[in-house]
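coordinates only, sequence not included:
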């Protein structure tokens, strides 16, 4: 995207990317045009989902009611698993190069350090534990990638205003500057955010908790030599009785969160005359400029079912969590990854439509896990009674000297990848040690190709299913329905970390899903077991 110019009908002014509305051929059709997939919402979740589907040769139409990105930082913390997904989608390096890499967090009680943590103490991973990167950069890089893929038709100022589900699809009515038109979508994927109009059209409400507290988010631009770490304060002297958070972003921008209390007026608290003195009190100076201000309320909620016939919800449209812990956008991108490969198989006739139900099962369980962590974080950060506050403060006091108390300190459990229930059959009950978890994403590690080129394990996995086999004298001829990679032949365990992390012994066999999650593992290769594991993961068993 050119600065101050236009590329793909895009213009950048003062940090905001504005996209030109373009009339589509569907608007001139006699009736609703049939499209395989329509995605509503061009945020990080919708764009990631569209790119993933397009790379699997599935045509996608993305509808967005806006014509711009770049208004406010919004989400900024992106976890290792999300970066691994984006790396597979071709945008990982851009995110890393621009983002602020970090892995250390520190928690303070008043003026004292209560404890600190390291989110990625081991070496040998291509992606860092976390980066901080403004959401407008994330969306910019994803839009650039989407515009390079011919399978994606990205339509700005196209607002979905009505949905009419039928037996094998959904008719979507869309408003544009040229008037309304309709698309008949085989599948409609609602990635339209926390205030999802699609969810409202179906009458689906959130269930869960809205916590009686308010928090101020302020992004400030300033020169500072604070390290690239996550700093969290309980009851700091500059904001007594409340909590505060400081994070570094690119371009000398810093994210500050300040707890306000339930009685705070959201509109008044966003005014500069209220925000600036609070930040001056925190920083001890006024050498900063306000970039963006918002006030939010903790919410931990989700809809009952993420799948409604041919309408599927993902990201904030399906679930909401409080922002401490960075579980919102990260879990939404994992929603997209889980859904993309399954929907691609269904559309190509390689899996039954019932496979989409496993998206609901796996990602609603992940949402429940995230909501549980987020709820516990909220209870610790914002105690609901004097007794809870005394208990919280006692834990913080103990954490200074007692290691056992540190695990009880909860300033937001940072986002971790989901581990899915693989519905183990009786024949894959072999015992494995190591850090790899059945149902979880495969741990990355440095490898070499057969010609001794340095690489990483995740970069060598196939687009579909991959079978990894630790060489035991020979190699299988082939694997039905998967790409075969022989460790010790196709890939070399250059630092011994594959053996350690996957507890690999000669003959060990690992079945990896298209989303890089470990579907099955066996101590010896058995073609029948491998085929059954793949069939089971595809909903064919």
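Yep, that arrived. For clarity, every value in this text was computed on a predicted model and none was experimentally measured.

use CA for all of it now, contacts and neighbours both
Fine.

contacts only, for residue 130.
77, 78, 79, 80, 101, 102, 103 (Cα atoms under 8 Å, 6 or more residues apart in numbering).

you'd agree the last one is up against residue 231?
No. Because the distance of 11.4 Å does not satisfy Cα atoms under 8 Å, residue 103 is recorded as not touching residue 231.

these two: which is more packed in?
residue 231 (21 against 17; other Cα atoms under 10 Å).

put this next to the first one:
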């Protein structure tokens, strides 16, 4: 059954908290029912926590907005129980092409090797992503969603956060042990706390035109520098489901946003790209200016910021939504352990350390992409054009072309939760790295790992792990299961090699032989108890 998620409207419903004699208590309140807020709520609920999700609106996002979702994000969606729906609906792609003026420069493959369950990227409109996440959230009985509930004020104290919630029937108050602010780039919670994001705003404007049409373009990412149909500017083309194509036109800083959104301005631009006789209709149009910025800290006591509320980047490279989903997966397991009493409150400081570093990495890559795409003077434009000409024949120049370094998950190399290597390894699975997938017959490694602390052991038989808090699940890989040797190669494994993986499927320690005392010590470190 097809659901038009853009047309869904959710009724405000009075909650028992509004009539309670005392201020109601909730372990965790998530504010904002976008992709980041929904992912956080689902992850927390899957760990057994009771979650309250507040949203001041009564609908999902309008327009395609974020459309590119990376392999790592799809693996997170798998763990949240909705990855298959995302991939089945989305447009899968691994290839991209770069053009300069009217000539192809080169193409690239973002996933050149086999043995991965998920593609490098899918394209899927944000309203589908939110809709599929919402369907999953509604299937979990320990998530309560309140639409039309706006956080009007908050009082952050040492023992909790008191929220004043505004509704059509008046205000009420609730008390939360922790609040996750996933309330978007203009974050009302950030403003209410007197906090701000700082960074750089780029003096350029871009037009997004979602166009419904029948086209012969392949499902690839095409990027033009200075094309004849849009001279001196850049254009990006992506395929989406339902016969919709995303076209980004660079406009320049002097463009009038309201004027450029008018159909009589948009249609000639699209027709110049597609051809005079092309048949199409406009689905959604938006003009945007962007910034690369972040809050100084993402954790402020018992209020924790995630997604666009914490950081913002340019859309080139698909780093916004993907990094927000990775915020959610980083935070949820830590918050769950703290609320269950299995880890100290200080574990949440590692969320700040790891995700601030990840935001800085994304901002650096995003800034470099934008500087290459939008040169600020004639000398930088001459340099860029020379690089593009060289890139047609020279591999070294292709590494310098930057049409948006596409999103990759962060490796938390400096994390305080890592146990440094004591053995020699020749593999990228260093402590802090996200685990790589591998085929295991009819199954996949990441699906086998699940969402808790996992001991991944390579050997003929599984080692015996004493009871721990939190519990560690043992997954043993024999040479028969890893028949192609892909997992062993990616983890540089030999008989006895052992990895300890966090609930977010990042490596926190690895050894050449299993020792329960070493594992216990690494677990204490990974849960902030060392």
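Cool, the structure landed. Computed from a prediction, not measured in an experiment: that's the story for all the values here.

if we can go back for a sec, by neighbour count, which of the contacts of residue 130 of the first structure wins?
residue 78 (29 neighbours).

what lines up with it in the second structure?
In the second structure, the residue matched to residue 78 of the first structure (TM-score structural alignment) is residue 69.

can you tell me the element that match falls in?
Here residue 69 of the second structure, judged by DSSP states H and E, is contained in strand 68-70.

I would like the residues contacting that strand, please.
119, 120, 121, 122, 123, 124, 318, 321, 322, 407, 408.

what residues are up against the most centrally placed residue in the first structure?
Computing the C-alpha centroid of the first structure and ranking residues by Cα atoms, centre = their mean puts residue 330 first, at 2.2 Å. Taking Cα under 8 Å, 6+ apart, we find residue 330 of the first structure in contact with 78, 79, 82, 415.

what is the equivalent residue in the second structure for it?
Under TM-score structural alignment, residue 330 of the first structure pairs with residue 322 in the second structure.

assumed that match was part of a helix.
Yes. With DSSP: H, G, I helix; E, B strand; the rest coil as the criterion, residue 322 of the second structure is located in a helix.

could you pull out the strands for the stretch 1-150 of the second structure?
Secondary structure of the stretch 1-150 of the second structure (DSSP state E, counting those that start in this stretch): strands at 24-31, 51-55, 68-70, 91-93, 95-100, 103-109, 121-123, 143-147, 150-157.

mean shift between the second one and the first structure?
Once the two are superposed, strand 51-55 of the second structure sits an average of 0.6 Å from its aligned residues in the first structure (mean Cα distance after the TM-score superposition for the first structure).

gap between residue 362 of the second structure and residue 409 of the second structure?
10 Å (Cα to Cα, to the nearest Å).

so where does residue 505 of the first structure fall, helix or strand?
Per DSSP H and E, there is no helix or strand for residue 505 of the first structure.

now do residue 326 of the first structure
Going by DSSP H and E, residue 326 of the first structure is not in any helix or strand.

can you pull the buried residues of stretch 234-246 of the first structure?
For stretch 234-246 of the first structure, a neighbour-count test (16 or more other Cα atoms under 10 Å) marks 234, 235, 236, 238, 239, 242, 243, 244, 245, 246 as buried.

residues in the second structure matched by that stretch, start to end?
The aligned range for stretch 234-246 of the first structure is 225-237, by TM-score structural alignment.

list the contacts of the matching stretch.
Here stretch 225-237 of the second structure has contacts from 98-102, 221-224, 245-252, 269, 272-273, 373-374, using Cα under 8 Å, 6+ apart.

recalculate using a threshold of 6 Å.
100-102, 222-224, 246-250, 272-273 (Cα atoms under 6 Å, 6 or more residues apart in numbering).

average offset between the lengthiest helix in the first structure and the second structure?
Looking across the first structure with DSSP state H, the single longest helix is helix 355-381. Comparing helix 355-381 of the first structure with its match in the second structure after superposition yields a mean distance of 0.2 Å (mean Cα distance after the TM-score superposition for the first structure).

so how far is the helix or strand that that helix is followed by from its chain's centroid?
Where DSSP H and E defines the elements, the next helix or strand beyond helix 355-381 of the first structure is helix 386-399. Chain-centre distance of helix 386-399 of the first structure: 32 Å, with Cα atoms, centre = their mean, to the nearest Å.

could you check the angle helix 355-381 makes with helix 386-399 of the first structure?
90 degrees (axes from the mean of the first three to the mean of the last three Cα atoms, to 10 degrees).

quick one: residues contacting residue 171 of the second structure.
Contacts of residue 171 of the second structure (Cα under 6 Å, 6+ apart): residue 165.
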